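S.K.: can't give you the sequence, but here's the structure:
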């Protein structure tokens, strides 16, 4: 049976992971993965045209899938919504695997030529979290929720990389504080919108923001959006 592209990419990724802590997500790692997996070099290049960059993105996507599987198996109904978000972020970081592998990916996507790929990967992680938790926003909040969570996720991931506490306890405390900060901002926004003194000031900005809609189905790659059509 002929292997699919996804199966070939998975085999390359498994073969690459032992090399990443030593060589990073580099061409050397990709060549080693090709050799160790027994994949034809031309086929490997067609599956991963950018070599280890594509494998690093595949590793990130695998972490997203593991997180979504855990969310799907969890009993979330009894949890406060902020705790569901915190749990999802924690599970995503726990699914990241070896710290050195993640550290090497952070270094890779900090490079200017790969920064857009890294930002897109984080955005897709945050979109996956909000979608899995049942987000139904149909306005600018679709974007602000994901952008805010991207900041929380990124900061927590970097904290985790340097955390030596038992069971990463310090990281989860850091995450809780960041979620609390976000909740305070949301409460402030709600209070301002409910205040009759602010309504005349906020009416025009709120109208404008109300015209912003999430991406249409099939346009979920990256950050594209659309404005609401005029009635």
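M.R.: Now that the structure is in, tell me what you want to look at. Bear in mind that the values here come from a model prediction, so they are computed numbers and not experimental data. Residues are numbered from 1 along each chain as shown.
S.K.: contacts, neighbours, all on C-alpha from now
M.R.: Will do.
S.K.: quick one, what contacts residue 148?
M.R.: residue 182 (Cα atoms under 8 Å, 6 or more residues apart in numbering).
S.K.: can you give me the buried ones in the helix or strand where it lies?
M.R.: Counting by DSSP states H and E, the element that carries residue 148 is helix 141-161. Within helix 141-161, the residues that count as buried by 16 or more other Cα atoms under 10 Å are 141-143, 145-147, 149-150, 152-154, 156-157, 159-161.
S.K.: one more to weigh against that first structure:
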């Protein structure tokens, strides 16, 4: 998706990648701070001007890059998995578990959670969770184009946020407790979805669910504008 975010990428910038590798050992001690960023620039052997060109928002951009690196690793895990042999709930759980295993540095995750909890970064943190949820549903082949496109990602974003917080306190081998927590949360979501399906057919609730379903059906998922150069529409 093309936007004006300087952290958006179409392939990892080599300078930014070098800065990220260099800053990670400093993050547990100094956080995603200017001090850690300066240390990373020295160790990556780039000038501060070059570092700022690669990461205009400094350590914040590197924290964003680290998050998206985890999304890419998760995407590779999903591409290699036999998802067709799994139930939907197991596919979603597998995706979240893969995302948690993608970046094992718990202290860096703790520092990231603190960074994106700051008021000035909260919107960006929410956007990154949404990106991860969207990446999961896209990889799982979600074909919804109405209001369900939004509700699925909103629900999964909430699950991801709770999993991250749980992960921060989990020191069990191979994230066993976190994985069990993921299974429970997905179970709760699936139970709610089952209740929703039943509510749609409940004559008592139909006066409420009918109009709500009509509204959800009129909502459209975002689409890439068709008037941009460099694109084409397939012949029908």
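M.R.: Happy to help now that I have it. Keep in mind the model is a prediction, meaning the values are calculated, not measured.
S.K.: how close are the two chains, by TM-score?
M.R.: The TM-score (TM-score structural alignment, normalised by the length of the first structure) is 0.89; 216 aligned residues with a Cα RMSD of 1.6 Å.
S.K.: pull up the aligned stretch in the second structure for the helix holding residue 148 of the first structure.
M.R.: Applying TM-score structural alignment, one finds that helix 141-161 of the first structure aligns to the residue range 148-168 of the second structure.
S.K.: give me the most central residue, the first structure.
M.R.: residue 125 (2.4 Å; Cα atoms, centre = their mean).
S.K.: give me the longest helix you can find in the second structure.
M.R.: helix 176-200 (DSSP state H).
S.K.: quick one: residues in contact with it.
M.R.: Here helix 176-200 of the second structure has contacts from 89, 92-93, 96-97, 155, 159, 163, 166-167, 170, 205-206, 209-210, using Cα under 8 Å, 6+ apart.
S.K.: which one of the residues you listed is nearest residue 52 of the second structure?
M.R.: residue 167 (31.6 Å; Cα to Cα).
S.K.: I would like the residues contacting stretch 71-89 of the second structure, please.
M.R.: 91, 95, 98-99, 102, 132, 135-136, 139-140, 186-187, 190.
S.K.: could you rerun that using 7 Å?
M.R.: Outside of stretch 71-89 of the second structure, the residues within contact range by Cα atoms under 7 Å, 6 or more residues apart in numbering are 91, 95, 98-99, 102, 132, 186.
S.K.: export the residues you listed to JSON lines and tack on distance to residue 71 of the second structure and secondary structure?
M.R.: Shown next, in JSON lines, are those (distance: Cα to Cα, whole Å; DSSP: H, G, I helix; E, B strand; the rest coil):
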{"residue": "91", "distance to residue 71 of the second structure": "16", "secondary structure": "helix"}
{"residue": "95", "distance to residue 71 of the second structure": "10", "secondary structure": "helix"}
{"residue": "98", "distance to residue 71 of the second structure": "9", "secondary structure": "helix"}
{"residue": "99", "distance to residue 71 of the second structure": "7", "secondary structure": "helix"}
{"residue": "102", "distance to residue 71 of the second structure": "8", "secondary structure": "helix"}
{"residue": "132", "distance to residue 71 of the second structure": "6", "secondary structure": "helix"}
{"residue": "186", "distance to residue 71 of the second structure": "19", "secondary structure": "helix"}
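S.K.: now render these as TSV, adding distance to residue 29 of the second structure.
M.R.: Conversion of those to TSV gives the following (distance: Cα to Cα, whole Å):
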residue	distance to residue 29 of the second structure
91	36
95	30
98	26
99	24
102	21
132	27
186	34
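S.K.: out of those, who's nearest residue 19 of the second structure?
M.R.: Closest to residue 19 of the second structure, out of all of the contacts of stretch 71-89 of the second structure and judged by Cα to Cα, is residue 102, at 19.0 Å.
S.K.: from residue 72 of the first structure, how far out is the counterpart of that closest one in the first structure?
M.R.: Aligning on TM-score structural alignment places residue 102 of the second structure opposite residue 95 in the first structure. Distance of residue 95 of the first structure to residue 72 of the first structure, given as Cα to Cα, to the nearest Å: 14 Å.
S.K.: out of those two, which sits in the busier spot?
M.R.: residue 95 (17 against 12; other Cα atoms under 10 Å).
S.K.: can you tell me which residues contact that one?
M.R.: With contact set as Cα under 7 Å, 6+ apart, residue 95 of the first structure has these partners: 63, 66-67.
S.K.: highest neighbour count among these?
M.R.: Result: residue 67 is most packed of these (other Cα under 10 Å), 25 neighbours.
S.K.: so which of the contacts of residue 95 of the first structure are in helices?
M.R.: 63, 66-67.
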